[in-house]
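Peer 1: coords below, sequence missing:
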């Protein structure tokens, strides 16, 4: 073998960049730029970092100036942080419920957690950060007669829960007691709720979603009619409602003019799994399914294929 041949510098750029994709962006890659002028030239190209970050993040405004190297560092550092168990405090409560927990909600004081289970119980926990533990403060037996699917709060006192038993309930929480204010039978299993202005929107195994007056506990209007089970609801700017479901389609609805569908995202073209959870920040929608991935989409773009992989977490 000819020892004078520099095989690494003679690699095709595509193979070199593929090798770089396995290297740490904070230490290994900066050191690699110092090896030779060719490596420095390749790794100084914005297109390298833009390609590396493609599919995981994109700016939500057109024409914005982006430092793609810094954007790549932020995304990969965050992904590394989330994968590392040592960076997170684990608060564990063994056998918190006898059956699966489908509803979990943290109050805005960041000190109290509500859990709802398939056993029909709501349990309230205090977060003890010093002991790194959850301390059970109270149990509300028979809060519902079926699986509890969602718990939401308006503030630290007004709590809302929904269940497969067709009920939507409003509770008053005083810190050491949970008292039912009203209960509404919606005639269908309620799988998702969202607080919007003075109302709560409830949806589930039904072709319509129902608007309920939070003050009186009475339903007064139905919105978006389709045949899909709605597992999760999310709001954008108090005007647009996102709804996902078993149809693998995420729809956006304009609540101001009762316009049914503004734009839809065909989740089935990205993954065969059903979207289970939604979250929004500004105009970006984040979606999680039953795999180790979650996705993002710019909801201002009327593009069904705008959904893309944001992160893929290790199963460990």
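Peer 2: Thanks, I have the structure now. Computed from a predicted structure; not experimentally measured.
Peer 1: switch to C-alpha atoms for all contacts and neighbour counts from now on
Peer 2: OK.
Peer 1: correct me, but residue 87 touches residue 79?
Peer 2: No - look at residue 87 against residue 79 with CA atoms under 8 Å: they stay out of range, at 11.6 Å.
Peer 1: so the two - more neighbours on which side?
Peer 2: residue 79 (15 against 10; other CA atoms under 10 Å).
Peer 1: for the helix or strand encompassing residue 69, packing partners?
Peer 2: For residue 69, the host element (DSSP states H and E) is helix 68-83. Secondary structure elements in contact with helix 68-83, counted by 3 or more CA pairs under 8 Å, 6 or more residues apart in numbering; DSSP states H and E, are helix 46-53.
Peer 1: tell me the buried residues in the helix it packs on?
Peer 2: 49, 50, 52, 53 (16 or more other CA atoms under 10 Å).
Peer 1: now the first one: how far from residue 81?
Peer 2: For residue 49, the distance to residue 81 under the criterion CA to CA, to the nearest Å works out to 20 Å.
Peer 1: kindly report the same for residue 224.
Peer 2: In terms of CA to CA, residue 224 sits 39 Å off from residue 81.
Peer 1: which residue of the two possesses the greater neighbour count?
Peer 2: For residue 224 versus residue 81, the count of surrounding residues by other CA under 10 Å is larger for residue 224: 20 against 13.
Peer 1: below is structure B, check it against A:
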């Protein structure tokens, strides 16, 4: 073959000269990550083709053909939304559909009672746990690929309170806050051998059942019987405000720069406006059940209740409850977390359900925990931690050797 003929054949083989239908057909065999982070950066022509939202909507619909994605229409739908959504949907489906890409191991030998407080930090490399044995433990999750257990991962352990530890949160990268039956919130320094920094005594009428922190305002909120207490840990007189948005125990609390959101045994979710300094909305999620778990993002409040129902409240529509679904769990939902790619729930029935973040959610993976009732759950950076009677199960993507 002459050089001229060879050059002519080479030109015909260029991807840039393929008809659009053939190019898109080739793209259908490639994952979203390859398209976005590789092919879309090759040239302006490919970038312009792949920035079309309809391409990513079709790909998501092929994964979840019988459901609507997303549950809530995005308020600010920028040009990256559908790309990132498809990237996350495909990634989570890949990780959880058959579990082959995931490592599972247990953190054992630390607690001897139910573990209600659970917190992942440092991109999922550190796990903090607090239990009814009053112990507070810091676990280092090393990078070993196949691990049956990590008893040696316990790097700091001690009695954190004089009563059961119910919940844990953090401010910044190194300060941990734990709340307890003893009606105190204690601060701990992760960078200084997990040493105690300060104890905050709350004038509550019962145990402190939940705690949450807001980095933007440097505030900590904790819930007890009927009451929410908010304090600034930097101040000598740390109390900021106290209010009673509920008639029964506050089970979960979340705080951001605008709102303090709480869920209670009185079957309601209450929204406190930090600027107006009053409760602006109280939503009754059900007549028959109460919220046991809660997750809040920029657009929605997700709650899981004692009858295994999932409820969604739209933050951007005057906090209206817009969706309620019956989950595949058989008992109350003790943990809930929503991402662009999946919805994760844990339950007293001892299972973890991985579902699509769609309307309605479709369960596509079930994880069984051998320690029985699941008390708590936390998810961070594709690492899932689930706690029960005396151990913690960890799922995370396998690392390459």
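Peer 2: That came through fine. Keep in mind the model is a prediction, meaning the values are calculated, not measured.
Peer 1: returning to what we had before: using JSON lines, lay out the buried residues of helix 46-53 of structure 1 together with distance to residue 68 of structure 1.
Peer 2: Listed next are the buried residues of helix 46-53 of structure 1 as JSON lines, based on distance: CA to CA, whole Å:
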{"residue": "49", "distance to residue 68 of structure 1": "5"}
{"residue": "50", "distance to residue 68 of structure 1": "6"}
{"residue": "52", "distance to residue 68 of structure 1": "9"}
{"residue": "53", "distance to residue 68 of structure 1": "8"}
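Peer 1: from those residues, which single one is nearest residue 296 of structure 1?
Peer 2: Nearest to residue 296 of structure 1, judged by CA to CA, of the buried residues of helix 46-53 of structure 1 is residue 53 at 13.0 Å.
Peer 1: where do the helices sit along the stretch 51-200 of structure 2?
Peer 2: Per DSSP state H, counting those that start in this stretch, the stretch 51-200 of structure 2 carries helices over the ranges 53-63, 81-96.
Peer 1: got those helices as CSV, with distance to residue 338 of structure 2 columns?
Peer 2: Below are the helices of the stretch 51-200 of structure 2 laid out as CSV (distance: least, CA to CA, whole Å):
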stretch, distance to residue 338 of structure 2
helix 53-63, 17
helix 81-96, 12
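Peer 1: out of those, nearest to residue 193 of structure 2?
Peer 2: Short answer: helix 81-96, nearest of those by CA to CA, at 34.3 Å.
Peer 1: what residues sit buried inside that closest one?
Peer 2: Quick answer for helix 81-96 of structure 2 (16+ other CA under 10 Å): 82-93, 95-96.
Peer 1: what do we get in structure 2 for residue 156 of structure 1?
Peer 2: Superposed on structure 2 with TM-score structural alignment, residue 156 of structure 1 falls opposite residue 173.
Peer 1: share the number of residues neighbouring that match, please.
Peer 2: Counted with other CA under 10 Å, residue 173 of structure 2 comes out at 11.
Peer 1: and if you look at residue 37 of structure 1?
Peer 2: Using other CA under 10 Å: residue 37 of structure 1 sits among 10 other residues.
Peer 1: which position in structure 2 pairs with it?
Peer 2: That one, residue 37 of structure 1, aligns with nothing by TM-score structural alignment.
Peer 1: so who does residue 37 of structure 1 touch?
Peer 2: By CA atoms under 8 Å, 6 or more residues apart in numbering, the contact set of residue 37 of structure 1 is empty.
Peer 1: measure the closest residue to residue 305 of structure 2 other than its chain neighbours to residue 10 of structure 2 for me?
Peer 2: Spatial nearest neighbour of residue 305 of structure 2, excluding adjacent residues (CA to CA, 6 or more residues apart in numbering): residue 291 at 4.0 Å. Residue 291 of structure 2 sits 64 Å away from residue 10 of structure 2, going by CA to CA.
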